[in-house]
Each structure stands twice: as structure tokens, then as C-alpha cells.
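Enquirer: after the sequence you'll find the predicted model.
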Amino acid sequence: MNTEVVAATPLLPLIIYFVAIVFTTAFMLGGAYFLGQKHHAKAADEPFESGIVATGDVHIRFSVRFYLLAIFFVIFDMESVFLFAWSVALKESGWLGFIEALIFITVLIATLIYLAAIGALDWRTSRQRVVTPHKLR
């Protein structure tokens, strides 16, 4: 058996995949170029506007709660990545891995309960939190 053919065999799927990706990308970009609209408005060349004339100031002040929610999302998203990796290696980890994942999920749930208890997930302002008597009925 030829050793050059044996050494090149594992690369064949990778080469086919790379060619398919390049072809798909070229097809999508070419299709968008030929089938897309051909207008040249003044605002079309401005970044992030897509042809819509910009109004107002871009420096809008956001509440810090937006950033807290984004941080919570990133944290819980990364934890789901860890759980996905655990689920892939479920057979290899055995019961010990299952117990470790159960502890991990318990900590996640406890953290979520704590965040809800301290009001970190509550978006209402202090004025909105006040319950008026007519709303109790």
C-alpha cells in the first residue's frame, strides 16, 4: 500500500469541508451582489445605518441594570457550555461526574434564587415598586 495515500486520507474530509465553505460563502456573497438593490443614497454609506438617516445623539445613557443583566446572561451562558461538555463525556465521567454536575446545577439554581431574592433581576424603579392601595383590589 502506498504510504502517501494513507497519510493524505485523513485530510480529505477537511479539504472537502474547506472547499464547501469557500463555495458557500462565494455563492451567498455573489447572490447578494447580483440580486441586491442598487441604490446609492447619501445615508447608505454611513456605518450601522443601512440607508436610514440617523436622528438624535448616539450617546444615550443606559441604566446599570442593562449591564448587570448582560453579565448574568454571560455567566449563565458559560455555565451551559460547561454542562454541554459534561453531557458529551457522560459515559466517561460515570456516577461521580453525575454527582458533580448535580452539585453544579444546584449551585446554579441557588444563585438564581439569590439573585431574584436581592432584586437583581427586578427592572422596576423604586417608584414602580411602591404598591398603591387602588392596585391591591
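Expert: Okay, I see it. This is a predicted model, so every value here is computed, not measured.
Enquirer: from here on, contacts and neighbour counts on C-alpha atoms
Expert: OK.
Enquirer: the residue nearest to the spatial centre of the chain and Thr9, how far apart?
Expert: By Cα atoms, centre = their mean, the mean C-alpha position of the chain lies nearest to Asp77, the distance being 7.6 Å. According to Cα to Cα, to the nearest Å, Asp77 stands 38 Å off from Thr9.
Enquirer: kindly report the same for Ser80.
Expert: In this structure, Ser80 and Thr9 are 36 Å apart, going by Cα to Cα.
Enquirer: between these two, which one's more packed in?
Expert: Legend: neighbour count by other Cα atoms under 10 Å for Ser80 and Thr9, higher for Ser80 (13 against 10).
Enquirer: alright, now check it against this:
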Amino acid sequence: MKVLFSEYSVIFFFFLFSFFLSALLFFLSFFLITKKTDQEKVSAYECGFNPFEDARSTFDIRFYLVAILFLIFDLEISFLFPWVLVINSVLLINFWSMIIFLIILTFGFIYEWQKGALEWE
């Protein structure tokens, strides 16, 4: 029983250390930083439009385009990361199938770039 708790004690101490360190940094930044609020700091910056207007107002389609492009390249990384972890034990066909996948995504990226999808104007 003592051996079981000694294995988890490192995780418990790491959790305590990270909790106290994050609390310390939070309270130090709360008390030491001067607070200057102005209109720019409290304005919306995530979506590019004011969130307190009518919900049915139109806005630029480029927001959707950027979100879709982000999802495409985010999915690429989610497929690539586990593959890199086991690259030494994969078969040759698995290696080349991932290379073909990356080539297709590269061609897609070049196509988007040439069409001007990454330009914000």
C-alpha cells in the first residue's frame, strides 16, 4: 500500500506546486499591474464585429473562410502528431501514404494562396 502512494506522490506534489505557482502568479499580476481601462481594451477582438448588436446583421464571409482554413490545417497536425510518434515502427506503405497526404495538403495550401484566400485586404 505504501508503494502505491509513493508512485502517486510525485504527481500530487507536482499538482500542488503548479496550483500554488499559478495562484501566486495570478495574485501578483492582480496587485502589481496598473489597470488602465479604455475603450480599446474592453472592445471585442475575437470575431471582428461588435457582439452587442443585432444577431442577424451581416458580416464578412472571410471570417468563415479563415475558420475553415484553420480547421483544415489543425486537422493536418492532429493526423501528423501520432504518426510522428510511431514513425520508427510504421510500414513503408504507411509512411508513403502520409507523405501523399502531406503533398495533397501542400497543393491545397498553394491553391488557396494563389486564389487569394489568405489575403485580408
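Expert: Happy to help now that I have it. Remember, predicted model here, so these are calculated numbers, not experimental data.
Enquirer: fetch the TM-score of the aligned pair.
Expert: Comparison of the two superposed chains (TM-score structural alignment, normalised by the length of structure 2) gives a TM-score of 0.70, and 109 aligned residues with a Cα RMSD of 2.9 Å.
Enquirer: so where is the helix or strand encompassing the residue nearest to the centre of structure 1 in structure 2?
Expert: Assigned by DSSP states H and E, Asp77 of structure 1 belongs to helix 64-88. Alignment note (TM-score structural alignment): helix 64-88 of structure 1 is matched to residues 61-85 of structure 2.
Enquirer: can you pull out the residues in contact with that stretch?
Expert: With Cα atoms under 8 Å, 6 or more residues apart in numbering as the contact definition, stretch 61-85 of structure 2 has outside contacts at Cys47, Leu105, Ala117, Leu118, Trp120.
Enquirer: what comes up buried for it?
Expert: Using 16 or more other Cα atoms under 10 Å as the test for burial, stretch 61-85 of structure 2 gives Trp83.
Enquirer: just how off-centre is it within its chain?
Expert: Relative to its parent chain, stretch 61-85 of structure 2 has a centroid offset of 10 Å by Cα atoms, centre = their mean, to the nearest Å.
Enquirer: stretch 91-103 of structure 2 now?
Expert: Centroid displacement of stretch 91-103 of structure 2 relative to its chain, using Cα atoms, centre = their mean, is 25 Å.
Enquirer: do a quick rundown of the helices in structure 1.
Expert: 3-8, 12-35, 64-88, 90-117, 126-129 (DSSP state H).
Enquirer: Phe12 of structure 2 maps to what in structure 1?
Expert: Structural alignment (TM-score structural alignment) places Phe12 of structure 2 against Ile15 in structure 1.
Enquirer: can you report how many residues lie near its match?
Expert: Ile15 of structure 1 has 11 neighbouring residues, counting by other Cα under 10 Å.
Enquirer: that one and Val6 of structure 1: what is the separation?
Expert: Counting by Cα to Cα, the gap from Ile15 of structure 1 to Val6 of structure 1 is 15 Å.
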